[in-house]
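Peer 1: Sharing a sequence plus its predicted fold:
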Amino acid sequence: MAWVYILQCADGSFYTGMTRGEEPDQRLSEHQMKLSAGAYTASRLPVRLVYSEYFELVADAIFAERKIKGWSRAKKEALIKGDWALVQRLSSRRRGKPRAQS
C-alpha cells in the first residue's frame, strides 16, 4: 500500500510526494518537523496537506507521483479541487496552448 500526496508550502508552491505504509498525515508531520534535511519543504514551512490518493500497489503510486510532478500548476490545482473535466482539458493542451484545429 502507498499514498501519493500534495503539500502546499507557505510560499504557495506545491510539493508532490509518495509514502509507503505511512498515511499522508504522518508524512505531513515529518515535513513540519524538518525530519528530511535538505528537503524542498524544509525552507518553505509551514506546509499543509491539500491532496492524497491511496494505491494498493507501490508501483502505481510511483507512476502517479512522477506523472503529477510533471504537471503544470493549473493541472495540479484542478486535481486538488477534484475538477476532472479541467484536468482532462489541461491534458489535451501542449505547453499551455490549445491544440491547433484541423
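Peer 2: Received the coordinates, thanks. Residues are numbered from 1 along each chain as shown.
Peer 1: C-alpha from now on. contacts and neighbour counts both.
Peer 2: Will do.
Peer 1: can you give me the strands in this structure?
Peer 2: Along the chain, counting by DSSP state E, strands occupy 2-9, 14-20, 47-55.
Peer 1: adding another structure so you can compare the two:
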Amino acid sequence: MPYTYIVRCADDSYYVGSTWDLEGRVWQHNSPDLGAAYTRRRQPVTLAWSCWYDSIEEAFLFEKRVQGWSRKKREALIRGDFEALPDLSRRAAVQRRMADGGGFEAQA
C-alpha cells in the first residue's frame, strides 16, 4: 500500500517522503546507511504522520506538495488541523494583514 509520510528528526526538523512499505522505510531512515542522506545525519527519526493512497503516483504527488509547505503548515497536517491549512497557504504578508484587521482596505 503506498503512503506519504512525515518523520520528525532528532534535530526537530521534518522529512517528507513516499513509500510502499511505511514500517520498512522508517527503519531505513534510522539505519546508518540505507535512509536518505538528510535523515542519516539527523537520527533517530520517528513517524509523525502518514496517509495511504490508492496509487504510488498519488502518494508521490502529495509528497511533492507537502515538501513545499512551511513548517507551520506541516505541523497543522500532523495535528489533523485541516481547517488551518488554507490560511497557512497564504503568503506571510497576507497572513499578517488578516491578523491585523482582516482583509484589504480601499485606497482613496
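Peer 2: It's in. Computed from a predicted structure; not experimentally measured.
Peer 1: circling back to that earlier point, check the strands of the first structure for me and report the most buried one.
Peer 2: Of the strands of the first structure, the one with the most neighbours on average (mean count of other Cα atoms under 10 Å) is strand 2-9, at a mean of 23.
Peer 1: Compare the strands of the first structure and give me the one nearest Ser29 of the first structure.
Peer 2: Of all the strands of the first structure, it is strand 47-55 that lies closest to Ser29 of the first structure, at 9.3 Å by Cα to Cα.
Peer 1: what's in contact with that closest one?
Peer 2: 1-10, 24-25, 28, 31-32, 41, 61, 80 (Cα atoms under 8 Å, 6 or more residues apart in numbering).
Peer 1: again, only this time at 6 Å
Peer 2: Residues outside strand 47-55 of the first structure that contact it (Cα atoms under 6 Å, 6 or more residues apart in numbering): 1-10, 61, 80.
Peer 1: Equivalent analysis for stretch 55-71 of the second structure, please.
Peer 2: With Cα under 6 Å, 6+ apart, stretch 55-71 of the second structure has contacts from 2-4, 17-18, 53.
Peer 1: How much space separates the alignment partner in the second structure of Trp71 of the first structure from Arg41 of the second structure?
Peer 2: Here Trp71 of the first structure is matched to Trp69 in the second structure, going by TM-score structural alignment. Per Cα to Cα, to the nearest Å, Trp69 of the second structure is found 22 Å from Arg41 of the second structure.
Peer 1: before we move on, what about His29 of the second structure?
Peer 2: 10 Å.
Peer 1: okay, those two: which has more neighbours?
Peer 2: His29 (25 against 15; other Cα atoms under 10 Å).
Peer 1: what does that one align to in the first structure?
Peer 2: In the first structure, His29 of the second structure lines up with His31, judged by TM-score structural alignment.
Peer 1: Thank you, goodbye.
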